[in-house]
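[1] Predicted model and sequence below, questions to follow.
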Amino acid sequence: MLQFLPAPLRGVISALLLALNTLICCWPLFAVALLKLLLPIPPIQRGLRFVMHAIAEFWISFNKFWMNQVRDTRWDVEGIQGMDLRHSYLITSNHQSWVDILVLQYLLNRRVPFLKFFLKQELIWVPVIGLCWWALEFPFMKRYSKEYLAKHPEKRGQDLATTRRACARYKNNPVSVFNFLEGTRLTPQKHAQQNSPFKYLLKPKAGGIAFVLDAMGEQLDAIVNVTIHYPSGNPGFWDLLCGRLDQVVVRFDKLAIPTEFIGRNYDQDEEYRLRFQQWVNQLWEAKDAQLAALHQQYPGRS
């Protein structure tokens, strides 16, 4: 345990371990990805994809190791039972910090199929890790503003096409497709700018998960709705590295996918789009109430 060290020194050690872990794991990952490109034979590609996921899961396991060394974080987790590696899931969560991703990986590694996150297209240029995400077939999404789409209507539906292409690769393997419904991290500025009706959340964007249901709804076993709360306030990534993450509260809620939402076209069916958005809004109302209760139960720094 490294808790006796000053926090900045712990941060430096953690950063070095994370960088070393990434550099060690990326080379076999790239080698297998190249082999997969050179051998476009479905059974072989499925086997190679399994190897790539094993490399990524090892990377997460080592990250869990150094996270445990820099801080004995108190984990208050409920509802994680009942998931396994044999089924596919659509997972979503509230989004407060980059730490959310490592929290989810920490808790779900080897409990569910390897998590595939929806990522902004710009993140593919992140050194080393961007290529790792690409090799692991994470879906990269290019976002267009309403103003841009008004001038370039031919770009409409590209997110759906990207989602369908990504999901087509997941058809023969169990997968956990992850999407932050809010689309971005919660900050007071964003909350005020949106005039969000929720106290602890931004407005949810239903399109991402609706596209996944459209593309692979029958393959999915359930929607897993995750709520993350940090009693001491939302941590930054440096806080995690320094071992300042003292407590994390996480609630998992496994939901059956309503049959009325499977096989529908969110992009073209206006009635369905309205009903699906209403359903998502109800999930967010319940999540906001749950967060309010957690803030009362764990009255740390808001």
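    Perfect, thanks for sending it.
[2] When you work out contacts or count neighbours from here on, use the C-alpha atoms and nothing else.
    Fine.
[3] Might you report the residue contacts of Ser14?
    66-67, 70, 241-242 (Cα atoms under 8 Å, 6 or more residues apart in numbering).
[4] possible to save those residues as TSV with distance to Asn281, neighbour count and secondary structure?
    Output for those, formatted as TSV (distance: Cα to Cα, whole Å; neighbours: other Cα atoms under 10 Å; DSSP: H, G, I helix; E, B strand; the rest coil):
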residue	distance to Asn281	neighbour count	secondary structure
Trp66	37	20	helix
Met67	34	23	helix
Val70	38	24	helix
Leu241	34	26	helix
Cys242	36	24	coil
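[5] does Gly11 really touch Phe237, like I thought?
    No. At 9.7 Å, Gly11 and Phe237 do not qualify as touching, with contact defined as Cα atoms under 8 Å.
[6] neighbour-wise, which of those two wins?
    Gly11 (21 against 16; other Cα atoms under 10 Å).
[7] how about the nearest residue to that one, chain neighbours excluded?
    Distances taken as Cα to Cα, 6 or more residues apart in numbering put Cys242 closest to Gly11, at 3.9 Å, once the chain neighbours are dropped.
[8] gap between the one you found and Ala7?
    Applying Cα to Cα, to the nearest Å, the value for Cys242 to Ala7 is 5 Å.
[9] repeat for Phe237
    Distance from Phe237 to Ala7, by Cα to Cα: 13 Å.
[10] Mind listing the shared neighbours of these two?
    Between them, Phe237 and Ala7 share no contacting residue under Cα under 8 Å, 6+ apart.
[11] Can you show me the helices along this protein?
    Residue ranges of the helices in the chain, as given by DSSP state H, are 7-38, 42-70, 99-108, 129-135, 146-151, 158-169, 188-194, 207-216, 237-241, 270-297.
[12] one more structure, for comparison:
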Amino acid sequence: MTFWHKIRGSLALLGIVLNTLILCPVLFFFALLKLVFPFDAAQVGLSKVLVFIAETWIGINNGIAALTSQTRWNITGMESLDRNQWYLVTCNHQTWADILVLQKISNRRIPFLKFFLKQELIKVPILGLAWWALDFPFMKRYTKDEIARDPSLKGKDLETTRKACEKFAYFPTSVMNFFEGTRFDAKKHASQASPYQYLLKPKAGGAAFTLNAMSGHLRNLLDVTIIYPPGAPRSLLAYLGGAMPVVDVIVQQRVIPAWASEGDYESDPEFRARFQQWIGDLWDEKDALIASRMKQ
């Protein structure tokens, strides 16, 4: 990455920060109204206003990134998407830039992307309140040791998260889940002894938790594969600064089988094996797709 890539990337980051500082007060005003008017009709209407503000924020960020990165995009598979559908979105995870790429391709093409967040993140200054206002589901996962000490905690994490997701029944939603759970790098790949050439092992439990918590609302999977240029630095600054001149994005829409949101991943070994096999097959196909594109 050259000096000029770093300069352009830094200018883009500054622009995104300024965009955030300008739009956040508007977002917070409508978030305050959500607290004042707790009845369902107001909550749904205000949620749509808040999503419009967030999509405007993303649109401006996309414009900033386009100016500084001048990336050439090869995007396939976005033709038949619908803003009135519920989607589970997953993607191979390589860099924080993945989130900006996903926001670029999905903004106003599918329902606004939301992430399951750890409960502690609601305390993050500015962003925590913004995530709450935008109905990002916060979850608290209990460890096996915590449950062993207090059996009453068993199932509480799913129950709490499912309650947070109840409002998604009122309007279409897209939920993002990186199945790998962390960003790819050579050290993690080696320590896992990953059977895939370009991917880490998927953590099927997170996907099962998401589908179960959403109570069957997620019927379609958008399986996104991002391919950056070989040898290009994998960083947010590199992406914004133009060190990734070409980015390929392949979107494959799949139907989520009904059984995938109905089982108990933690307690049912037969369901767990079946779910892991389903995710493993997706990952086999994704790894083969990346390998074929890298040879071109």
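    Good, I have the coordinates. Bear in mind the structure is a predicted one, so any value in this text is a computation, not a measurement.
[13] quick one: TM-score?
    Once the chains are laid over each other, their TM-score by TM-score structural alignment, normalised by the length of structure 2 reads 0.91; 293 aligned residues with a Cα RMSD of 2.1 Å.
[14] Counterpart of Val10 of structure 1 over in structure 2?
    No Val there; residue 10 of structure 1 is Arg. Matched by TM-score structural alignment, Arg10 of structure 1 corresponds to Arg8 in structure 2.
[15] Please name the residues that touch the closest residue to its match other than its chain neighbours.
    Using Cα to Cα, 6+ apart and skipping residues adjacent in sequence, the residue nearest Arg8 of structure 2 is Gly241, 4.6 Å away. With contact taken as Cα under 8 Å, 6+ apart, Gly241 of structure 2 is in contact with 4-10, 12, 68-69.
[16] does Ala238 of structure 2 really touch Lys6, like I thought?
    Yes. With contact defined as Cα under 8 Å, Ala238 of structure 2 counts as touching Lys6 (7.1 Å).
[17] Give me the more crowded residue out of the two.
    Using other Cα under 10 Å, the more surrounded residue of Ala238 of structure 2 and Lys6 is Ala238, with 22 against 18.
[18] Quick one: distance of stretch 106-113 of structure 2 to the chain centre.
    Computed by Cα atoms, centre = their mean, to the nearest Å, the chain-centroid distance of stretch 106-113 of structure 2 equals 11 Å.
[19] Please apply the same query to stretch 158-171 of structure 1.
    Offset of stretch 158-171 of structure 1 from its chain centre (Cα atoms, centre = their mean): 16 Å.
[20] buried stuff in that stretch?
    By neighbour count on 16 or more other Cα atoms under 10 Å, the buried set for stretch 158-171 of structure 1 is 159-160, 162-164, 166-167, 170.
[21] What is the mean deviation of the longest strand seen in structure 2 from its aligned residues in structure 1?
    Using DSSP state E, we find that the single longest strand of structure 2 is strand 246-255. Compared with structure 1 after the fit, strand 246-255 of structure 2 shows a mean deviation of 0.8 Å (mean Cα distance after the TM-score superposition for structure 1).
[22] Just want the angle from that strand to helix 269-294.
    Calculated by axes from the mean of the first three to the mean of the last three Cα atoms, to 10 degrees, strand 246-255 of structure 2 forms an angle of 150 degrees with helix 269-294.
[23] And the alignment partner in structure 2 of Val212 of structure 1, how far from Gln277 of structure 2?
    Residue pairing (TM-score structural alignment): Val212 of structure 1 is matched to Thr210 of structure 2. With the distance defined as Cα to Cα, Thr210 of structure 2 ends up 17 Å from Gln277 of structure 2.
[24] do the same with Ile16 of structure 2
    For Ile16 of structure 2, the distance to Gln277 of structure 2 equals 40 Å [Cα to Cα].
[25] Comparing the two, which residue is more hemmed in?
    Of the pair Ile16 of structure 2 and Gln277, Ile16 is the one with more neighbours under other Cα under 10 Å, namely 19 against 13.
[26] doesn't Asn62 make contact with that one?
    No. With contacts counted by Cα under 8 Å, Ile16 of structure 2 stays clear of Asn62, the gap being 9.3 Å.
[27] ok, the aligned partner of Val103 of structure 1 in structure 2 - how many residues close by?
    In structure 2, Val103 of structure 1 lines up with Val101, judged by TM-score structural alignment. Residues within reach of Val101 of structure 2, counting by other Cα under 10 Å, total 15.
[28] give the contact list for the aligned residue in structure 1 for Cys165 of structure 2.
    By TM-score structural alignment, Cys165 of structure 2 lines up with Cys167 in structure 1. Cys167 of structure 1 makes contact with 212, 215-216 under the criterion Cα under 8 Å, 6+ apart.
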